[in-house]
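predicted model follows, preceded by the sequence.
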Amino acid sequence: MSSIGSENILEWTQAQVQDWLLGHNLRQLSRLFTDCDGRSIVYLSKYIKNCEFEQVLKLLEADSVRRINESISLIELSCFQSLLHEHKKRLQSMIQRQCENSDRTH
């Protein structure tokens, strides 16, 4: 995971997304998201969170069968969502600490 230079997922390249997915043993999703950069992953996460889950799952399943000839793993998808949530919380905490440190120095 050391090859991921930025904490901001929006800045991740396709290779960094692949490193992150494989680093968390999300092998099927790494194959499915092979052409996705960080911004694509953030958008996908928003679709999953804000749209009707059954519809999103149906579309992901169709993509998975078409692109890698496998059914989508609900377990991997759940882990993916959990990891993104944790990453977002960690980033927010880091930003908050930076703001607090900045307030102290001014």
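The structure has been received and is ready for your questions.

from now on I want contacts and neighbour counts done on CA atoms only, so please keep to that.
Will do.

number of residues surrounding residue 39?
17 (other C-alpha atoms under 10 Å).

cool, residue 87 as well?
Around residue 87 there are 15 residues (other C-alpha under 10 Å).

which element is it on?
Residue 87 belongs to helix 74-105 when elements are defined using DSSP states H and E.

helices or strands next to that helix in the packing?
Under the contact definition 3 or more C-alpha pairs under 8 Å, 6 or more residues apart in numbering; DSSP states H and E, helix 74-105 sits against helix 27-32.

ok, and what's touching the helix it packs on?
17-18, 21-22, 63-64, 67-68, 72-73, 76-77 (C-alpha atoms under 8 Å, 6 or more residues apart in numbering).

just checking, what packs against the following helix or strand past that helix?
Counting by DSSP H and E, the next helix or strand C-terminal to helix 27-32 is helix 38-50. Using 3+ C-alpha pairs under 8 Å, 6+ apart as the contact test, the elements touching helix 38-50 are helix 14-23.

dropping in the other structure now:
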Amino acid sequence: MGKYAVLLNAGPKDAGPATNALRYAATLAAADHDVAVYFDGAATAWPGELVSRLDHPMRTYFDDLLELGATVGACALCASAYETTASCEEAGVTLLGSPDEHAPDVALLVEEGYELLPIG
């Protein structure tokens, strides 16, 4: 099976690409691929948005990813910059790096065999 890291940068103003990203990631995870989704930049607003909006089309894919055991994380630096740290934590999304360090380490992901799928 493959290893895929979805690097999502599309925030709530770009719901189409973001919805597709989570749908593709959930589809891969359901097919037993190793999937990691990373909320980056404006996309760090999504975890809080999805927890508060049960009717959002992305919510099902977000829940599926968590249930399927996919890695779901957010850049701590970006979350700090976009003031979404608390909402990421409340949604159960792991913050990666620190408020002074961008994450994830894409070079390490590639070394670990992940194919990077940047979206947004």
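Structure received. Bear in mind that the values here come from a model prediction, so they are computed numbers and not experimental data.

where does the TM-score land?
Superposed pair, TM-score by TM-score structural alignment, normalised by the length of the first structure: 0.30. Supporting alignment: 61 aligned residues with a C-alpha RMSD of 5.0 Å.

follow-up on the earlier one: what about burial for the contacts of helix 27-32 of the first structure, which qualify?
Using 16 or more other C-alpha atoms under 10 Å as the burial test, these include 17-18, 21-22, 63-64, 72, 76-77 as buried.

show me what the helix or strand in which residue 74 of the second structure is found is packed up against.
Using DSSP H and E, the element containing residue 74 of the second structure is strand 71-75. The helices and strands touching strand 71-75 of the second structure, judged by 3+ C-alpha pairs under 8 Å, 6+ apart, are strand 34-39, helix 57-67, strand 94-96.

tell me which of these sits most buried.
Of all those, strand 34-39 has the most neighbours on average by mean count of other C-alpha atoms under 10 Å, namely a mean of 24.

before we move on, back to that, which one, of the helices and strands packed on strand 71-75 of the second structure, ends up nearest to residue 106 of the second structure?
With C-alpha to C-alpha as the criterion, residue 106 of the second structure lies closest to strand 34-39 of these, at 10.6 Å.

got the angle between the lengthiest helix in the second structure and strand 34-39?
Secondary structure of the second structure per DSSP state H: the longest helix is helix 15-30. Helix 15-30 of the second structure and strand 34-39 meet at an angle of 160 degrees, taking axes from the mean of the first three to the mean of the last three C-alpha atoms, to 10 degrees as the criterion.

which residues does the residue lying closest to residue 116 of the second structure once chain neighbours are set aside contact?
Leaving out its chain neighbours, the residue that sits closest to residue 116 of the second structure by C-alpha to C-alpha, 6 or more residues apart in numbering is residue 5, at 5.0 Å. For residue 5 of the second structure, the contact set (C-alpha under 8 Å, 6+ apart) comprises 35-38, 109, 114-117.

give me the element residue 5 of the second structure is part of.
Using DSSP H and E, residue 5 of the second structure falls in strand 3-8.

and if you look at residue 55 of the first structure?
Under the assignment here (DSSP H and E), residue 55 of the first structure is part of helix 53-68.

that older thread, what angle do the strand holding residue 5 of the second structure and strand 71-75 make?
Using the same axes, to 10 degrees: strand 3-8 of the second structure against strand 71-75 is 40 degrees.

that's all I had, so thanks and see you.
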